[in-house]
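Engineer: What would the 3D arrangement of this be:
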Amino acid sequence: MLKSFLLSKFATLVLFIGLAFIIIATARILVQKRTIDREVARIEAQMARMSNENEELSSLIQYLNTPEYKEKEAREKLNLAKEGEHVVVLPSSDEEVSGTTIVPSKSSNAKLWFNYFFNAQ
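Structural biologist: The predicted structure follows:
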């Protein structure tokens, strides 16, 4: 009886359906595992980037707290100098270097071109 049941088409169908459910469940688990592994890799890469950024910021903070940086900023931004030193301020390129200014002409454009070509002054 048992042997005939196992060899019947119904038993074979039930076994194939059970096997299909097991394969589908295994595939779902593998897909979830792959998704989780990708997420873990992404988070680990983000942690590495943040760790590097944290180290860079820590070294920047250490540099900003050094006396050399404070002296440099005082010299550049506040125009301070040590005893015996003289501060020299040079004009920037957008400021006038010479004391002369160019006054725009009040002549028309046509008259300026005429004077340019025919040297009429």
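
Engineer: from here on, contacts and neighbour counts on C-alpha atoms
Structural biologist: Noted.

Engineer: All the helices of this protein, residue numbers only.
Structural biologist: Counting by DSSP state H, the chain has these helices, from start to end: 2-6, 9-64, 67-78, 109-118.

Engineer: May I see the ones you listed arranged in TSV, with mean neighbour count as well?
Structural biologist: Shown next, in TSV, are the helices of the chain (neighbours: other C-alpha atoms under 10 Å):
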stretch	mean neighbour count
helix 2-6	9
helix 9-64	12
helix 67-78	12
helix 109-118	11
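
Engineer: Please give the structure of this sequence too, so both can be compared:
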Amino acid sequence: MGEVSRDLSTLIRQEVELARAEIKQSARRAGKGAGMLGGAGYAGSMAVLFLSIALWWGLGHLIGNAWSAVIVAVIWGIVALVLFLLGRKQLQEVEGVPQTAETVKEIPDALKRNEAQS
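Structural biologist: Predicted coordinates for the structure are as follows:
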């Protein structure tokens, strides 16, 4: 029985070490991916900025710089409003963890049943 216990202990230790190594590798990859996504977000925002400036400048030749700036600002205001409304709708649909909350509520009842059977 002692040998089985030692083997089981060794096996569990090895599994824990393997899990640690896998988590470390996954975390490293996730960090690199997150950094690249951050860089892509920054590059995308710069592209949008310069495209907005180009639109402002192009419209400025047709209707004047002041009015073209107002038009570009209104366009971005509309984009912001649409994104806000869609994001708020998505957040209102979040339910949290209903299944977990339900099973956690059942724990005291299960403990009471086990105590009654003892």
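
Engineer: TM-score for this pair?
Structural biologist: After superposition, the two chains reach a TM-score (TM-score structural alignment, normalised by the length of the second structure) of 0.43; 62 aligned residues with a C-alpha RMSD of 2.4 Å.

Engineer: and the gap between the residue most central in space within the second structure and A40 of the second structure?
Structural biologist: By C-alpha atoms, centre = their mean, the second structure has its centre lying nearest to A34, at 10.4 Å. Noted for A34 of the second structure: a distance of 10 Å to A40 of the second structure, by C-alpha to C-alpha, to the nearest Å.

Engineer: and what of L11 of the second structure?
Structural biologist: Distance from L11 of the second structure to A40 of the second structure, by C-alpha to C-alpha: 43 Å.

Engineer: and if you look at L55 of the second structure?
Structural biologist: Plainly put, L55 of the second structure is 22 Å away from A40 of the second structure if you go by C-alpha to C-alpha.

Engineer: go on, R113 of the second structure?
Structural biologist: Computed as C-alpha to C-alpha, the R113 of the second structure to A40 of the second structure distance reads 55 Å.

Engineer: again with Q92 of the second structure
Structural biologist: To A40 of the second structure, Q92 of the second structure is 29 Å away according to C-alpha to C-alpha.

Engineer: Please identify which of the two sits among more neighbours.
Structural biologist: Counted by other C-alpha atoms under 10 Å, Q92 of the second structure and A40 do not tie: A40 has more neighbours, with 12 against 8.

Engineer: next SSE after the longest helix along the second structure?
Structural biologist: Among the segments of the second structure that qualify as a helix by DSSP H, the longest is helix 2-63. For helix 2-63 of the second structure, the following helix or strand on the C-terminal side (DSSP states H and E) is helix 65-92.

Engineer: Please identify the helix or strand for E106 of the second structure.
Structural biologist: helix 98-117.

Engineer: what's that helix packed up against?
Structural biologist: The criterion is 3 or more C-alpha pairs under 8 Å, 6 or more residues apart in numbering; DSSP states H and E, and there are no helices or strands that helix 98-117 of the second structure contacts.

Engineer: so how far is it off the chain centroid?
Structural biologist: 31 Å (C-alpha atoms, centre = their mean, to the nearest Å).

Engineer: For it, report the contacting residues that lie outside it.
Structural biologist: Helix 98-117 of the second structure is contacted by no other residue when judged by C-alpha atoms under 8 Å, 6 or more residues apart in numbering.
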